[in-house]
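Asker: Fold the following for me, if possible:
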Amino acid sequence: MSNPSSRTPTERLEQRLPAYRDRVEDSLARFLPAPDTLPMRLHEAMRYAVLGSGKRLRPVLVYATGEALGAPAEALDRPACAVELIHAYSLVHDDLPCMDDDDLRRGRPTCHKAYDEATAVLVGDALQSLAFRILAEAPSAVPAEARAEMVARLATAAGSHGMAGGQALDLAATGRTLDLAQLEDLHIHKTGALIRASVMLGALCARAPDRQDLDALDRYAKSIGLAFQIQDDILDVEGTTEALGKTSGADARLDKATYPGLLGMQEARTRGRELVERALDSLEGLGDSADCLRDLARYIMERSS
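Answerer: This next block holds a predicted model:
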C-alpha cells in the first residue's frame, strides 16, 4: 500500500472527492423539483442542467472549508447546493446564443440545445431562486445571523459586483487587448467571486469562526479563483473537446481575452503556480485540518479538465 504522504494532490483528492460529490449529488437531487410535477418540462430541464456531471469544485470547497473549521457535514449541504445551483444557472445562461453560443457542456448538448432557448432562460432563473430558498431555509445548526450573511455573500457574488458583472466585463472585452490588471479584475468577478463565496459559506457554517481565519481563507479563495481561470484558459488551448466536455478553442473563436493570449503559455503557467503558492501561504495558520484545501489549490493547476 502506498504511503499517503507520497501521493500527489490529485491522488489524495481522488480518495476524498467521491464522498463529497456523492453527498452534494444526493442533496441536489432532493432539493430540485421532481420532473413529474408541473411545469414538468421546466423541472426536467432544471435537473438536466444540474445533475449527473460536473467537477463540483464549488461545493467541494464548501465542505472542505467547513470541515477545516469544525462545521458538521449536515450544516454544509445547503450552502454546497446553493453555490452549485448558482454555478449551474450561470453555465446555462453563458451558453445561450446571445452570450457564448455553445452547443456542448459537460459532454452533452447545452440546455438550450436539449430543450429550447426560452426554457433555458427560465431554467437559469429558477435555479437562481432555488439557491437562495434552500440557503435561507438552512437548519437551526446554522444561526440565523450566519444564514443572513451567507445569503448576502452569495447574492453579492452572483450579482453585478460579482459573476454577472464579470460576464458583462467579459462581453465588453471581446476583441480588445487587456492588460494583466484588467484581465484579473474581470476574472476576480466572473470566476473568482463564486469561488470566494463557496469558501466563505463553508466557513460561516462553523460556530463563531475567527476573523483572522476568515481573512486568510478569503485570500486563499481569491488566489485559487484566479489560478482556476488560468488553467481553464490553458486547457481551452491544449485540451480536447472530449476531455473537457465542452468545445475546445472556444476562447479563440470568440476572440476572448485570456491569460495565454496576453502572457503566453509558459508565463501563464508561471502566474498560476505563483497564485497557488500564495493560496498555500494563506493557510499557514490553519494546521492539518486545512490539508484538503491545500490539495485543492495544487490540483487546480494539475487538472486536465
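Asker: For the rest of this, base every contact and every neighbour count on C-alpha atoms.
Answerer: Noted.
Asker: ok, residues contacting stretch 276-295?
Answerer: Residues from elsewhere that reach stretch 276-295, judged by C-alpha atoms under 8 Å, 6 or more residues apart in numbering: 9-10, 12-13, 61, 64-65, 67-69, 213, 216-217, 219-221, 223-224, 227, 297-298, 301.
Asker: What segments of the stretch 151-300 of the chain are helices?
Answerer: Along the stretch 151-300 of the chain, counting by DSSP state H, counting those that start in this stretch, helices occupy 163-173, 180-190, 192-204, 211-238, 241-244, 250-253, 259-263, 265-282, 291-300.
Asker: wait, which of the ones you listed is closest to Leu104?
Answerer: Closest approach to Leu104 among those (C-alpha to C-alpha): helix 241-244, 8.9 Å.
Asker: and that closest one, which residues are buried?
Answerer: Going by neighbour count (16 or more other C-alpha atoms under 10 Å), the buried part of helix 241-244 is Thr241, Leu244.
Asker: I'd like the structure of this one too, to check against the first:
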Amino acid sequence: MFRDDLIADGATIQAGFDALFAGYPDLPVVQGMRYATHGGKRLRGFLVLETARLHGVDPVRALMPALAIESIHAYSLVHDDMPCMDNDALRRGLPTVHVKWDEGTALLVGDALQALGFELVTRPDVGPAEVRADLALSLARASGAQGMVLGQALDIAAESADTPLTLPEITALQQGKTGALIVWAAEAGARLGQGDTQPLRSYAEALGLAFQIADDVLDVTGDAAMVGKAVGKDAAAGKATFVSLLGLDGAQRRAAELVDRACDALSVYGDGAENLKQAARFVISRQN
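Answerer: Take a look at the predicted model:
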C-alpha cells in the first residue's frame, strides 16, 4: 500500500506543479524551476499528505504544503549542486541545473523556488490564518540558519577543518542538513489539523537520521547509474560520514535501530500509521 500511495502522491504533486507553472512565462528561470521540481522520490511531499490523512485533513488543503516542501527541497538541491558548494554535474541521472543552463540561472531558480515554498503555505485555501502563519514560521526555521542552511554551513566548514567531525558532530550536522525538512514535512499534517506534533517529530527525527545514513551507505555501495549522481565523493574528499565513523555494518545497524525508534514513536496512532512505518523501512532499503 505504501509504495502505491507514494507513487500516487508523487503523481498528484507533479500534476500540482504542472498546473502551477502553466501560468508562468516560458523563460529560462521558469524552465529551470520546472526541471528542478520534476521527479525524485517525493518522500517529503508524501509525508505531508500522509500525515494530513492521519489527522483527517482535506487532501486539497494539504496539497499546497506538499508542493511547498518539495519546492524548498528542490531549491536546496539546485544550490547544493553548484560549483561553489558540492559542484555536482548529475542529479537524478540528469545534468544539474547549472550544467544544463548556467550558474546565474541556477542561482535564480533556487531563489525562486525558495520564495515559492513560502507563497504556497500562505495561500488562503491552506486553512485559517493561524494555521498558515504556523506553517510559514516553522518552515522558515526548518529551512534557514536554525535548520537546513545551518547543516549545510557546518558541512562546508567541516571540509576545511583540521580534524574530521565526531559522531555527535556529524549527527548534529545531518539533523539540520537533511533532517530539518523531513521533520517539517512529517509535522505538517498535525499543524494543518491543529493537533499534537510531538509524536510525528520523534518519528521524523529518527527517520531523517536513518535517511542520511542510507545516503552515506549508498555513497559507498551504490552504483552511480542507479543512484543518479556521483558516488564515492565523500571518501575521496576524506569527509567524515556515518560509514567512516561506524563502519559499513555499524552504519546499517544504526539505521535499522533508528527505523525501529521511528516506528515506535507512531504507536499513539495505531494501525492508521502503517504507511508511515513502511516509509521508514523504505528509506533504508532504497537504491537511490
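Asker: now what about the TM-score between them?
Answerer: After superposition, the two chains reach a TM-score (TM-score structural alignment, normalised by the length of structure 2) of 0.96; 286 aligned residues with a C-alpha RMSD of 1.3 Å.
Asker: follow-up on the earlier one: I'd like the helices of the stretch 151-300 of structure 1 as TSV, with distance to Leu104 of structure 1 appended.
Answerer: As requested, the helices of the stretch 151-300 of structure 1 are arranged in TSV below (distance: least, C-alpha to C-alpha, whole Å):
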stretch	distance to Leu104 of structure 1
helix 163-173	19
helix 180-190	20
helix 192-204	22
helix 211-238	14
helix 241-244	9
helix 250-253	11
helix 259-263	23
helix 265-282	25
helix 291-300	22
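Asker: Minimum distance to Tyr48 of structure 1: which of those has it?
Answerer: Nearest of those (C-alpha to C-alpha): helix 241-244, 18.3 Å.
Asker: whereabouts in structure 2 does that closest one align?
Answerer: Matched against structure 2 by TM-score structural alignment, helix 241-244 of structure 1 falls on residues 224-227.
Asker: average gap between that stretch and structure 1?
Answerer: Aligned to structure 1 and superposed, stretch 224-227 of structure 2 gives a mean residue distance of 0.6 Å (mean C-alpha distance after the TM-score superposition for structure 1).
Asker: What of stretch 62-73 of structure 2?
Answerer: Counting by mean C-alpha distance after the TM-score superposition for structure 1, stretch 62-73 of structure 2 comes out at 0.4 Å.
Asker: Where does that stretch end up in structure 1?
Answerer: The alignment of stretch 62-73 of structure 2 onto structure 1 (TM-score structural alignment) covers residues 76-87.
Asker: Contacts for the matching stretch, please.
Answerer: The contact list for stretch 76-87 of structure 1 (C-alpha under 8 Å, 6+ apart) reads 23-24, 27-28, 50, 56, 58-60, 62-63, 66, 127-128, 130-132, 134-135, 138, 154, 158, 194, 197-198, 201-202, 205.
Asker: Could you pull up the contacting residues of the aligned residue in structure 1 for Ala186 of structure 2?
Answerer: Alignment note: Ala186 of structure 2 maps to Val199 in structure 1; criterion TM-score structural alignment. Counting by C-alpha under 8 Å, 6+ apart, Val199 of structure 1 touches Leu61, Val62, Thr65, Leu217, Asp218, Ala221.
Asker: And the fifth one? What does it align with in structure 2?
Answerer: In structure 2, the residue paired with Asp218 of structure 1 according to TM-score structural alignment is Arg201.
Asker: What is the burial count for that match?
Answerer: 23 (other C-alpha atoms under 10 Å).
Asker: again, but for the one 3 residues further on
Answerer: Residue crowding around Ala204 of structure 2 was assessed by other C-alpha under 10 Å; the count is 31.
Asker: quick one, what contacts it?
Answerer: Per C-alpha under 8 Å, 6+ apart, neighbours of Ala204 of structure 2: Gly179, Ile182, Val183, Ala186, Ala262.
Asker: thinking again about what came up before, measure the match of Ala186 of structure 2 to Ser90 of structure 1 for me?
Answerer: Val199 of structure 1 is 18 Å from Ser90 of structure 1, where distance means C-alpha to C-alpha, to the nearest Å.
Asker: about what we covered before: hey, which of the helices of the stretch 151-300 of structure 1 is tucked in deepest?
Answerer: helix 192-204 (a mean of 28; mean count of other C-alpha atoms under 10 Å).
Asker: What angle do helix 291-300 and that one make with each other?
Answerer: Interaxial angle, helix 192-204 of structure 1 versus helix 291-300 (axes from the mean of the first three to the mean of the last three C-alpha atoms, to 10 degrees): 170 degrees.
Asker: Give me the mean deviation of helix 192-204 of structure 1 from structure 2.
Answerer: In the superposition with structure 2, the average deviation recorded for helix 192-204 of structure 1 is 0.9 Å (mean C-alpha distance after the TM-score superposition for structure 1).
Asker: hang on, isn't Pro50 of structure 2 packed against Ala190?
Answerer: For residue 50 of structure 2 the amino acid is Glu, not Pro. No - taking contacts as C-alpha atoms under 8 Å, Glu50 of structure 2 lies outside contact range of Ala190: 10.4 Å.
Asker: quick one: the residue nearest the centre of structure 1 from Asp26 of structure 1, how far?
Answerer: For structure 1, the residue nearest the mean C-alpha position is Arg58 (4.0 Å; C-alpha atoms, centre = their mean). Distance, Arg58 of structure 1 to Asp26 of structure 1, using C-alpha to C-alpha: 16 Å.
Asker: again with Lys222 of structure 1
Answerer: Separation of Lys222 of structure 1 from Asp26 of structure 1 (C-alpha to C-alpha) stands at 29 Å.
Asker: which part of structure 2 lines up with stretch 104-116 of structure 1?
Answerer: Under the alignment (TM-score structural alignment), stretch 104-116 of structure 1 falls on residues 90-102 in structure 2.
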